[in-house]
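Please work out how this folds:
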Amino acid sequence: MKSYLIRPAGALVLALALASCGGGDDDKFTVAGSVGGLLYPGLVLQNNGGQDLTLNPPANATDRVNFSFPNKIEYGEVYNVSIKTQPAHQTCGADPEVADGRTDTAGRLATIDVRLMCYINTAAVGGTITGLTEANTGLVLTNGSNTGTYTPSLDAIKAAKPFRYDLPVKVPYGVTYGVTVLTQPVGRFCTVVNATGTMGDNAVTNVDVNCVPV
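From the prediction side, this is the model:
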């Protein structure tokens, strides 16, 4: 056989061998998924501590935001999707409705589908209470935006005058609150200062209650 026929045949065998070993993008995996509940900008995802991906909220607030990292990974490579920066006014994490797939090995499943969920931040509403004595029990405070009520214990009244309090049910960002006296204490009439407002990113600590003898 002529050598000029052997060489092309050998090159063809080598090409077929390389093709059978893979190495193209078809043999790699895209780290992808979706985020639900995203309402505010600023969310930055990260894969394996190196690839950053910034996501914006959808036009329709009820839609999920699909994402995929630009760099594909090899079969058997471990991926780890984390949240580098939380969005404004929200906290995001694993979607509780599905298995936590933020970290896994490429190829264990046919596709990579990381599911995340974002929730509006909440914070406490509270302040100080002054003017109560051990005989003035029975005060009940409530917030008009939810059903949480607060009744100071006798120990709290004894411990300090004035004393700190927080309503038990936290208020979501952007929601209005209105603290009122649901039940007046024995022998006292209480009024609320700075009773209303709109919840921001931090706890409210200036809804003060002043009680005077009747």
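
from here on, contacts and neighbour counts on C-alpha atoms
Noted.

ranges for the helices of this structure?
3-20, 154-159 (DSSP state H).

list the buried ones in the first one?
Meaning helix 3-20. Neighbour counts using 16 or more other Cα atoms under 10 Å place no residue of helix 3-20 among the buried ones.

Then the shortest one?
Using 16+ other Cα under 10 Å as the burial criterion, the residues of helix 154-159 that qualify are I157.

what's that helix packed up against?
Of the remaining helices and strands, none touches helix 154-159 by 3 or more Cα pairs under 8 Å, 6 or more residues apart in numbering; DSSP states H and E.

how does it look with 10 Å?
Applying 3 or more Cα pairs under 10 Å, 6 or more residues apart in numbering; DSSP states H and E, one finds that helix 154-159 contacts strand 163-166.

one step back: CSV for the helices of the chain, including distance to P172?
Listed next are the helices of the chain as CSV, based on distance: least, Cα to Cα, whole Å:
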stretch, distance to P172
helix 3-20, 56
helix 154-159, 27
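
next up, for comparison:
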Amino acid sequence: MMRFPLRAGIALACALGLSACGGGDGDVYISGTVSGNTKAGLVLTNNDGPRLEIAANQSSFTFPQLVETDASYNVKVVAAPDNTQPSNPADPSTGCKVVEGTGSGKAVFNVTSVRVVCTLKTYRLTARIIGSHGAGLELVNGSDRKVVDPAATSVEMAPIPEGAVYGLAVLSSPAGQTCTAANASGTMTADGKTVDVTCTTP
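Presented below is the predicted three-dimensional model:
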């Protein structure tokens, strides 16, 4: 049987170090990362508490309300950017989802593993080719690279999420020609974007 002085000592230790005994005020932060969100309107909650607004292109978040070491956490998306709802409600690929958003806060360390992954609707980025051109015309937008067929009058680049920036450029021109892109950068809208690429022969 535990002696009274020993029990009193344990109680005192708990009083001085509440986190070690699973009690006391909150002392664990709940935080994580955000990816794929290019629009305002994303709002998160933890345990159905105060709303945390996430700005467009914000890559991380931390709830200001701490969680007790003996409590659970449950991060949810309660509002999403207005373009995350798919035109086909059965399509599960579009929206903002929480990954690893629930668990116990019993660990001594802060929780940093929550991920909010957004897949927004995308729209067409078209390069319209003006003037005849030979082989060797290549266009790029970020990591997207397209080789243009000499007979092509337009090229579809990879779709761009609404609110994301784009910057189409001519990587190489056909031999003996100069090709330039006009008004080639901006922010994607629901109308899509068309960039004129003009090729000339000196």
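
what's the TM-score for these two chains?
Remark: TM-score between the superposed chains equals 0.46 [TM-score structural alignment, normalised by the length of the second structure]; 162 aligned residues with a Cα RMSD of 5.6 Å.

Out of the helices of the first structure, which is closest to V181 of the first structure?
Comparison of these against V181 of the first structure by Cα to Cα identifies helix 154-159 as nearest, at 16.8 Å.

thinking again about what came up before, ok, which of the helices of the first structure comes nearest T85 of the first structure?
Nearest of those (Cα to Cα): helix 154-159, 39.1 Å.

just so I know, which of the helices of the first structure lies nearest L55 of the first structure?
Closest approach to L55 of the first structure among these is made by helix 3-20 (36.6 Å; Cα to Cα).

closest to I112 of the first structure out of the helices of the first structure?
helix 3-20 (23.8 Å).

Can you give me the first-to-last residue distance of stretch 15-32 of the first structure?
One end of stretch 15-32 of the first structure sits 32 Å from the other (Cα to Cα, to the nearest Å).

ok, then the element right after the host helix or strand of A13 of the second structure?
Applying DSSP states H and E as the criterion places A13 of the second structure in helix 4-16. Following helix 4-16 of the second structure in sequence order, the next helix or strand is strand 30-35 (DSSP H and E).

buried residues in that following strand?
Under the neighbour-count criterion of 16+ other Cα under 10 Å, strand 30-35 of the second structure has 30-34 buried.

so what does it touch, helix or strand wise?
If you count contacts as 3+ Cα pairs under 10 Å, 6+ apart, strand 30-35 of the second structure packs onto strand 60-62, strand 72-79, strand 95-99, strand 111-119.

quick one: which of the ones you listed is nearest G9 of the second structure?
When these are compared by Cα to Cα, strand 72-79 sits nearest G9 of the second structure, at 28.4 Å.

got the angle for the closest one vs strand 95-99?
Using axes from the mean of the first three to the mean of the last three Cα atoms, to 10 degrees, the direction of strand 72-79 of the second structure lies 170 degrees away from that of strand 95-99.

Who are the packing partners of strand 72-79 of the second structure?
strand 30-35, strand 42-46, strand 52-54, strand 95-99, strand 102-104, strand 111-119.

tell me the angle that strand makes with strand 111-119.
Using the same axes, to 10 degrees: strand 72-79 of the second structure against strand 111-119 is 20 degrees.

Now do strand 72-79 of the second structure against strand 30-35, angle only.
Using the same axes, to 10 degrees: strand 72-79 of the second structure against strand 30-35 is 40 degrees.

and strand 72-79 of the second structure, which residues are buried?
In strand 72-79 of the second structure, counting by 16+ other Cα under 10 Å, buried: 73-77, 79.

for the residues you listed, which one is nearest T180 of the second structure?
A79 (41.9 Å).

Find the nearest non-adjacent residue to that closest one, please.
Counting by Cα to Cα, 6 or more residues apart in numbering, V43 is the residue found nearest to A79 of the second structure once chain neighbours are left out, at 4.9 Å.

same check, this time on K193 of the second structure
Per Cα to Cα, 6+ apart, closest to K193 of the second structure is L125, 5.0 Å.

rewinding a little: who wins for proximity to L12 of the second structure among the helices and strands packed on strand 72-79 of the second structure?
strand 102-104 (25.4 Å).

Kind regards, and thank you for your time.
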